[in-house]
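Undergrad: prediction below, plus the sequence it came from.
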Amino acid sequence: MDPTEALPDNALANILRRLPVRDLAVSRCVRKAWCAVVNVHRLLLPHVLPRSVCGLFVNYIDYERPRFFARPSMELPAINGDLGYLPGYNTGHHQIVDHCNGLLIYGTEWTTEFFVTNPATRRWESLPRLDAQNYNTYLVFDPTVSPHYEVFAIPMVPEKIIPVKKPSNSEELSQFSGPYCLNELFLLLEDTPPVKDLEEEYEDGPSELSSQETIEEETIEEDDLLAISALSPTECTGKQDDPEAEWPPSSWMLDVFSSSTKQWQKRLFVRQGEALETVATVRLDRLNPTEWGPRWRYSVYWEGALYVHCRGAFVVRLLLQDGKYQLVKTPINIEESQHAEPYLGKSEKGIYFATVHCHSELRVWIFNVSGGQISWELKHHIDLNPQTMIYQPKVINETWFLYGDNDEDGTNKILGRENCEWNSDDDNILNIDDDYEFSNSYYSFLGFHPYKEIVFLEVSSFRGVAYHLNSSKVHYLGKFRPKDYYQGHSNGIYETFPYTPCMVGELSECG
């Protein structure tokens, strides 16, 4: 007999809470009784989301893998930013697709091969292939509610391919020459294929999901099933034959993967309010908001809702518990988005939206829901000129490093105890009155600090800074250009994801 079985739950909880964080997390797998005690007494809660940013995962243009721009820490366990344990990490052009509360989606839209991983625990699992095309994947994960996650496949509006007359001679061929993007050619298909007939899809009835194991999951009841069967495939999927059709459709059928069932399933969301755009107007918004990306629009999971920045200059607000969704125009229109760098994120007060116009004008809005009314409130309008930003500090050393680039043998040297802990409140922050060199610079938006009103910016080429929105103070982080990144005009970043660690999450494979 196990001696711990004779202990009262409170006594066992007092013993387990003395374990290091990683051992405490592992103890949940030793015995069911231990797992129950850890969960009931919420022993992992202070460690599940430490409310700290460990770094930024960066996708680079034309570079074979993402890299981790890390903040050194004396805390244990240290976060290993090398994702080499994932299949294809060192051989393919896979990218980080999304991040939510410590979990990442890693994969490629071309092969529809995706993995969900937790860098803090170095565990991962692959997602089953989805029988669909032209979609973006987004994570929903709240470890304070459930160890399980969901992945939402949000369909894109494909472009219409304009027929081009085939050149008949060399003279016409010379006029036809020019740059082309094969990736976009394959992505911009005429139309997505129709989904299976809904009656056939639900022939055996919907699968039952446990509300205790999923995050606000809504099962499809019999009455809903009858309503779904009455809808045409066009109403459910938004088939884009008609350019004047509403987008998204009033009844939107989405594919959702649940880690509790290990399957993709259909989830119906019904629109609240009027449509904002048609297929034709959405197509006016370029696939890439700006010349240098990002390829993906960002998403945020916040208080039971998934917010997705979609092509067409609007945000879809999916109310996961109610099976409804709302459309919210962004603070900028389609034309403005072509000259800015729109970024949807989460920070201290909830949902934020930021743009950088002309590489130097930063604007930040906060999302408000009050009395049933939805609006954006402009909170910051900042001119990022050399007099308000710090460039190339003389005496303060960089405090962050690009994982794997510090030593020639591939290991990461310690940058010094004084630089290992970043107090983002005040100390270790550079004052704009200090003596530093200034230079003509351009700025790109990298992300929000999820718990404080701080934004991460790229200054000129691959120099990272943290900018305090309320005090205008700046912390120089360091350079995040990989040493083996070739020199070329296309060098740059696609996307960045501020990474917050999580010490739990039920993933099947161990790295």
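TA: Here it is on my side, so go on.

Undergrad: contacts, neighbours, all on C-alpha from now
TA: OK.

Undergrad: in three-state terms, label residue 33 for me.
TA: helix (DSSP: H, G, I helix; E, B strand; the rest coil).

Undergrad: run a quick neighbour tally on it.
TA: 15 (other Cα atoms under 10 Å).

Undergrad: and if you look at residue 35?
TA: 16.

Undergrad: check it against this one:
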Amino acid sequence: MDDLNYASFSGDGSKVYDPFEVWDHCNGLILLQDSQVNCMVVNPATRQWAHLPPRPPPLCAGPPEYLYANDYLVYDPTVSPHYEVFSIPRFTYQNLDPAVEELEWPPSPCVLHVFSSKTGRWEERSFAREGATVAGTITDMRTDSSLGHRHAVYWQGSLYVQCQTDFIMRCTVNSGKYQLIQPPAAFEPSDWTDDSRARRISIGKSKSGVYSVLINKSHISVWILDDSDGQIKWVSRQLIGHLPKLQDESYFQLESHGHWMLHGIDPRWDSES
């Protein structure tokens, strides 16, 4: 990694600042991404950073313009000094060829692009599905065409990714296998209409493991993922307290991690600052 410096330079030597956004984080590393889908991994503790090479197009059926991908960090300094970035494909709302629409998603094996800091390049990695659970078809995935970034967490050697229609894909990094986990609250296509935009489900990580949070207007529900007996199940957790009363358009701005606080957010970008 190079020394931390958020500015790049143009051909005439002038500084060019790209509006990078925090896209993911894992055990002290931060993944940033700009509007051109350029990625950078930052270590705030050592003030070092590294630009990733351009990500190849998603490895799945369908025209590239109907596909995009979300990137997620995998890093455990107790195991290795190197990190990886997993690219998980997603589908836009456009109709594809009928033969493509009925394809199972995710397939088995599922081939993903994974960047390795050890090799410095993107590689194709195949994951075979464990269990009989099937998330659905590509048509089903397109019913959830929301463009918002989905959360992922890395826990005990596995990457848990919240995918379209809210199912969770658990990739065991070293085994080349994945499992599908249904969300604790079922996804409905109507969840993304204007009338119900206050409903939001996401995943996170705590000292107890992987959890899921459902925000539905003024109600909040929390579940912990439990597979201690070999069976994957969600265990409900009771919360003390409640959400503050907000205007409907404010619910979707709330985060599901940490303490609840209200802040005024100015969405305007001030180019003069």
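TA: Received the coordinates, thanks. Since the model is a prediction, treat every value here as computed from it, not as a measurement.

Undergrad: can you calculate the TM-score here?
TA: The TM-score (TM-score structural alignment, normalised by the length of structure 2) is 0.79; 241 aligned residues with a Cα RMSD of 2.6 Å.

Undergrad: what about the helices in the stretch 251-400 of structure 1?
TA: 279-283, 334-337 (DSSP state H, counting those that start in this stretch).

Undergrad: between those, which one is nearest to residue 122 of structure 1?
TA: Residue 122 of structure 1 lies closest to helix 334-337 among the helices of the stretch 251-400 of structure 1, at 37.0 Å (Cα to Cα).

Undergrad: residue ranges of the strands in the stretch 351-500 of structure 1, please?
TA: 361-370, 373-383, 401-402, 443-448, 454-459, 463-468, 474-479, 493-499 (DSSP state E, counting those that start in this stretch).

Undergrad: and the second one, what other elements does it pack with?
TA: Put plainly, it is strand 373-383 of structure 1. If you count contacts as 3 or more Cα pairs under 8 Å, 6 or more residues apart in numbering; DSSP states H and E, strand 373-383 of structure 1 packs onto strand 361-370.

Undergrad: read off where the strand it packs on ends up in structure 2.
TA: The alignment of strand 361-370 of structure 1 onto structure 2 (TM-score structural alignment) spans residues 219-228.

Undergrad: which outside residues touch that stretch?
TA: 184, 208-215, 232-239, 242-243 (Cα atoms under 8 Å, 6 or more residues apart in numbering).

Undergrad: what residues sit buried inside it?
TA: 220, 221, 222, 223, 224, 225, 226 (16 or more other Cα atoms under 10 Å).

Undergrad: ok, the residue nearest to residue 173 of structure 2 when sequence neighbours are not counted - contacts?
TA: Once flanking residues are discounted, residue 173 of structure 2 sits nearest to residue 158: 5.7 Å by Cα to Cα, 6 or more residues apart in numbering. Counting by Cα under 8 Å, 6+ apart, residue 158 of structure 2 touches 170, 171, 172, 173.

Undergrad: residue in structure 1 paired with the first one?
TA: Aligned against structure 1 by TM-score structural alignment, residue 170 of structure 2 finds its counterpart in residue 317.

Undergrad: residue 260 of structure 1 -> structure 2?
TA: So residue 260 of structure 1 corresponds to residue 118, using TM-score structural alignment.

Undergrad: near the residue nearest to its match when sequence neighbours are not counted, how many other residues are there?
TA: Closest residue in space to residue 118 of structure 2, ignoring its immediate chain neighbours: residue 82 at 5.9 Å, by Cα to Cα, 6+ apart. By other Cα under 10 Å, the residues close to residue 82 of structure 2 number 13.

Undergrad: looking at structure 1, name the residue matched to residue 82 of structure 2.
TA: Match for residue 82 of structure 2 (TM-score structural alignment): residue 148.

Undergrad: now its match: how far from residue 35 of structure 1?
TA: As judged by Cα to Cα, to the nearest Å, residue 148 of structure 1 and residue 35 of structure 1 stand 15 Å apart.

Undergrad: again, but for residue 487 of structure 1
TA: 51 Å.

Undergrad: so what corresponds to residue 495 of structure 1 in structure 2?
TA: Aligned partner of residue 495 of structure 1 by TM-score structural alignment: none.

Undergrad: I figured residue 495 of structure 1 hits residue 446, correct?
TA: Yes. Counting by Cα atoms under 8 Å, residue 495 of structure 1 does reach residue 446; the two are 7.5 Å apart.

Undergrad: all helices of the stretch 1-150 of structure 1, in order?
TA: With DSSP H, counting those that start in this stretch as the criterion, the stretch 1-150 of structure 1 has helices spanning 9-16, 21-27, 32-40, 45-48.

Undergrad: CSV please, covering the ones you listed and showing distance to residue 88 of structure 1.
TA: Rendered in CSV, the data for the helices of the stretch 1-150 of structure 1 read as follows (distance: least, Cα to Cα, whole Å):
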stretch, distance to residue 88 of structure 1
helix 9-16, 38
helix 21-27, 27
helix 32-40, 34
helix 45-48, 28
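
Undergrad: surely residue 351 of structure 1 and residue 330 touch.
TA: No. When contacts are counted by Cα under 8 Å, residue 351 of structure 1 is not listed as touching residue 330 (11.9 Å).

Undergrad: nearest spatial neighbour of residue 153 of structure 2, skipping sequence neighbours?
TA: residue 160 (5.3 Å).

Undergrad: please report how far that neighbour lies from residue 33 of structure 2.
TA: Counting by Cα to Cα, the gap from residue 160 of structure 2 to residue 33 of structure 2 is 20 Å.
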